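> need a 3D model of the sequence below.
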Amino acid sequence: MELTDILKALINGLVYGSVYAIIAQGYYITFITTKTLNFGQGDFVMLGSLIGLSTFITITATGGSVWIAFIASLLLVIVILGICGWGLEQVAIRPLKSWHSIGWILSTVAVSMIVRNVAMLIWGRDVLMAPSPFGRAILDLGIMKIRYHDIFVLVSAVVIMLLLYVFLKKSLFGKALEAVAFNRDAASLMGINPRLMASIAFIIAGILAGVGGVLVGPMVHPGAFIGLFLGLKAFAVAIIGGIENPRGIFIGGLLLGVLENLFTLYSTSMKEAAAFFLILVILAVLPQGLFGKRVKEKF
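I've put the predicted structure just below:
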């Protein structure tokens, strides 16, 4: 094992981890607002990746520049996945949540299966190749080479985190979301509509999934079945970092990404087990996650 291999694993880990963190922020925003999750978040990522790929190929095939194609595909994915997030909340969450049941878990799983089967009907079962707007361009640092797309993904993840923070802390809707998260009844008395905030939360979660799909597309082979492992990795990140702590989720994503890529230096078959190994270790010591709030139980 050489130093170059370790550095490459670290960089790849940070890049993949940042994508996991983006997707996991969708779990955070819906959980603090409604105490529910979209267990089909990974399939929303898959859908965003495939829609983005089809749009990119269509525009470039007609003579459009790669950057126009990339921006157009990103905007289209944002709109479509935002609508999907809203529809999920209206159909799979709200009717069942009002009955104080956990039926919403099965309903979101059902939606994910529907999305997956629709994707198979449209794009088939085979994996596809997603081009990057940077092509195959790399940055040569001497001891190692980094793809420009990887740098772009890492920078984009940081920017998305900052935008999410500004939205929650500075915007009117963001403050309303946090008010509902803090005390739903008190927020209602102040004139905030919790149902509207729930819809906004799922719209944001859908957008985050779609953006994550567009970014991760050139890094993986998009296909109808990539959503399962991406959703599980993002869920693992949310648990590791603390599902109610967005900064913890981001750090948890980077940690998981680095760990699983370091595992590949010893055995590629161990990569997928890394996420769940880390969950078991952390939950055994810190049940609330690395950065979650500790809750004391009284007996």
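
> switch to C-alpha atoms for all contacts and neighbour counts from now on
Noted.

> compute the number of surrounding residues for Ala186.
Residue neighbour count, defined by other Cα atoms under 10 Å, stands at 12 for Ala186.

> got the buried residues for the strand or helix carrying it?
Per DSSP states H and E, Ala186 falls inside helix 184-189. Neighbour-count burial for helix 184-189 flags Arg184, Ala187 (criterion: 16 or more other Cα atoms under 10 Å).

> give the other helices and strands that that helix contacts.
Here helix 184-189 touches helix 172-182, helix 194-216, going by 3 or more Cα pairs under 8 Å, 6 or more residues apart in numbering; DSSP states H and E.

> figure out how far that helix is from the centre of its chain.
Distance of helix 184-189 from the chain centroid (Cα atoms, centre = their mean, to the nearest Å) equals 29 Å.

> contacting residues around that helix?
Under the criterion Cα atoms under 8 Å, 6 or more residues apart in numbering, residues Ala176, Ala179, Val180, Asn193, Pro194 lie in contact with helix 184-189.

> how about a cut-off of 10 Å?
Residues from elsewhere that reach helix 184-189 (Cα atoms under 10 Å, 6 or more residues apart in numbering): Thr33, Thr34, Ala176, Leu177, Glu178, Ala179, Val180, Ala181, Ile192, Asn193, Pro194, Arg195.

> from those residues, which is closest to Ala72?
Nearest to Ala72 among those is Leu177, at 29.1 Å by Cα to Cα.

> could you find the closest non-adjacent residue to that closest one?
Met197 (5.8 Å; Cα to Cα, 6 or more residues apart in numbering).

> can you count the residues close to that neighbour?
Neighbours of Met197 under the rule other Cα under 10 Å: 22.

> looking at it, it is touching Arg94, isn't it?
No. Counting by Cα atoms under 10 Å, Met197 does not reach Arg94; the two are 12.0 Å apart.

> where do the contact lists of these two overlap?
Listed as contacting both Met197 and Arg94 by Cα under 10 Å, 6+ apart are Thr34.

> element containing the closest residue to Ala201 other than its chain neighbours, please.
Among residues not flanking Ala201 along the chain, Thr30 sits closest, at 5.3 Å (Cα to Cα, 6+ apart). Assigned by DSSP H and E, Thr30 falls within helix 3-34.

> compare with the first, here's sequence two:
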Amino acid sequence: MQIGNIIQLLSGGLAMGAIYVLVALGLYITHLTTHRVNFGQGDFLMVGTFLMLFIRKAGLPLLVAIAMTLIVLAIMGWLLERIAIRPLDRKKSTPVGAFSWILTTAGIALILQNVIELGFGKTSQYSSPLFSSRRDQVVQVLGAGLFVEEILVIIAAVVIVIIFYAFMFHSRWGKNIQAVAFNPESAKLLGVHTDRVKTGVFIIAAILAAVAGVLIGPLVTINPHMGLVLTIKALIVAAIGGFANPVGILVGGILFGVFESLSNYIDSGFGDLYPLLAALIIIAVKPSGLFSERHADVR
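Below you'll find the model as predicted:
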């Protein structure tokens, strides 16, 4: 394999790995705070891609399209917590009620899939580039032709992850989230508005899905049923990295994305299978993830 091919594969793998990381961080922050995840997180991303497609076809500027997509997904995140998560807290003492959020979030995911399918049809569609003039625009790096979109998606995702990390560990809101994650009752005694924090993390998760949707649109063909696969892969990335470790999630996403790219190059027919098998082996050997916390979770 030539060096140019290796660089191209790494670029594509890092770009998709960055998308998985953004989706996985949304799963991480909701699980950390509420011990629940949105099984429709990938479908929120899917909605973001189609919103961008619709708004840009309407002729609105790129920045306006991005802003509108972020706002709509933030509202969806707020609604999800209010109608699919919070009402279940009253039933969490029952065996069914404790896990009924799985059904409600998955149900909303199915609703989103069908609504988008009714509006845009079942066929795959193409989203216009964000940063370049055409989809196949490349730049030469060490003899390899790299897509401009892939390079800028990687850069944008890294910046977002850095901002997310700073928010979680160096901001007042981040400290409130950690306090609620550790003990909601104690946090409430300290003056933290726990319900507001729980709503906020679902809004943040939805915004992360929106950002991932904006970035992934020019990289792949989009369709109403793409969200399920992305949710599964994001869950795997979070599990590989350790569900309580955002840095581990970043590393897990990079490893998964690069391995996926290489395996598809070696065997295009079963390329998606090998990363999943490798992930299952890792999780079976180390269920807490490669970068799990060294101390026990005392929440």
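
> of the contacts of helix 184-189 of structure 1 - the most surrounded one?
Leu177 (29 neighbours).

> look up how far Pro194 of structure 1 lies from that one.
Distance of Leu177 of structure 1 to Pro194 of structure 1, computed by Cα to Cα, to the nearest Å: 8 Å.

> how about Val258 of structure 1?
Distance, Val258 of structure 1 to Pro194 of structure 1, by Cα to Cα: 38 Å.

> cool, and Gln25 of structure 1?
Look at Gln25 of structure 1 and Pro194 of structure 1: by Cα to Cα, they are 20 Å apart.

> close enough to count as contact, Gly210 of structure 1 and Leu53?
No. When contacts are counted by Cα under 10 Å, Gly210 of structure 1 is not listed as touching Leu53 (11.7 Å).

> common neighbours of those two, please.
Leu47, Leu74.

> who's more crowded, these two?
Neighbour count, other Cα under 10 Å: between Gly210 of structure 1 and Leu53, Gly210 has more, with 36 against 25.

> next up, the contacts around the more buried one.
Shown in contact with Gly210 of structure 1 (Cα under 10 Å, 6+ apart): 22-23, 41-52, 74-82, 84, 204, 216.

> now it. Nearest residue, chain neighbours left out?
Spatial nearest neighbour of Gly210 of structure 1, chain neighbours left out: Gly48 (4.3 Å); criterion: Cα to Cα, 6+ apart.

> might one say that that neighbour is in contact with Gly85?
No. Gly48 of structure 1 is beyond contact range of Gly85, at 11.8 Å (criterion: Cα under 10 Å).

> neighbour count: those two, which is higher?
The neighbour comparison of Gly48 of structure 1 against Gly85 (other Cα under 10 Å) goes to Gly48, with 32 against 24.

> enumerate every residue touching that one.
Listed by Cα under 10 Å, 6+ apart, the contact set of Gly48 of structure 1 reads 42, 54, 73-74, 76-78, 80-81, 206-217, 222.

> narrow those to just the buried residues.
For those, a neighbour count by 16+ other Cα under 10 Å gives the buried set as 42, 73-74, 76-78, 80-81, 206-217, 222.

> show me the contacts for Met16 of structure 2.
Shown in contact with Met16 of structure 2 (Cα under 10 Å, 6+ apart): 150, 153-154, 212, 215-216, 219-220, 253-254, 256-258, 260-261.

> that should have said Phe259 of structure 2, apologies.
9-10, 13-14, 17, 253, 265, 271-272, 274-276, 278.

> quick one, strands of the stretch 1-150 of structure 1?
Taking DSSP state E, counting those that start in this stretch as the criterion, the stretch 1-150 of structure 1 carries its strands at 138-140, 145-147.

> include mean neighbour count and distance to Ile282 of structure 1 when you put those into a markdown table, please.
Shown next, in a markdown table, are those (neighbours: other Cα atoms under 10 Å; distance: least, Cα to Cα, whole Å):
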| stretch | mean neighbour count | distance to Ile282 of structure 1 |
| --- | --- | --- |
| strand 138-140 | 12 | 36 |
| strand 145-147 | 14 | 31 |
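
> JSON lines for those, including distance to Trp99 of structure 1?
What follows is the strands of the stretch 1-150 of structure 1, written out as JSON lines (distance: least, Cα to Cα, whole Å):
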{"stretch": "strand 138-140", "distance to Trp99 of structure 1": "53"}
{"stretch": "strand 145-147", "distance to Trp99 of structure 1": "50"}
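
> quick one: closest of those strands to Glu89 of structure 1.
For Glu89 of structure 1, the closest of these is strand 145-147, at 37.5 Å, according to Cα to Cα.

> how close does the spatially closest residue to Val295 of structure 1 that is not a sequence neighbour get to Ile71 of structure 1?
What sits nearest to Val295 of structure 1 in space, not counting adjacent residues and going by Cα to Cα, 6+ apart, is Gln288, at 7.9 Å. Look at Gln288 of structure 1 and Ile71 of structure 1: by Cα to Cα, they are 38 Å apart.

> quick one, which of those two is more surrounded?
Gln288 (19 against 15).

> go ahead and confirm that one touches Gly248.
No. Look at Gln288 of structure 1 against Gly248 with Cα under 10 Å: they stay out of range, at 11.2 Å.

> so what sits against both of those two?
Residues touching both Gln288 of structure 1 and Gly248 (Cα under 10 Å, 6+ apart): Ile239, Ile240, Gly241, Gly242.

> who wins for most neighbours among those?
Neighbour counts for the shared contacts of Gln288 and Gly248 of structure 1 (other Cα under 10 Å) peak at Ile240, which has 32 neighbours.

> could I get the contacting residues of that one?
Taking Cα under 10 Å, 6+ apart, one finds 234, 248-253, 255-256, 275-276, 278-283, 286-292 in contact with Ile240 of structure 1.

> repeat that for 6 Å
Contacts here follow Cα atoms under 6 Å, 6 or more residues apart in numbering; on that basis Ile240 of structure 1 touches Gly252, Gly289, Leu290.

> contacts only, for the nearest residue to the first one once chain neighbours are set aside.
Once flanking residues are discounted, Gly252 of structure 1 sits nearest to Gly241: 4.5 Å by Cα to Cα, 6+ apart. The neighbourhood of Gly241 of structure 1, defined by Cα under 6 Å, 6+ apart, consists of Gly248, Ile249, Gly252, Gly289, Leu290, Phe291.

> all good on my end, thank you.
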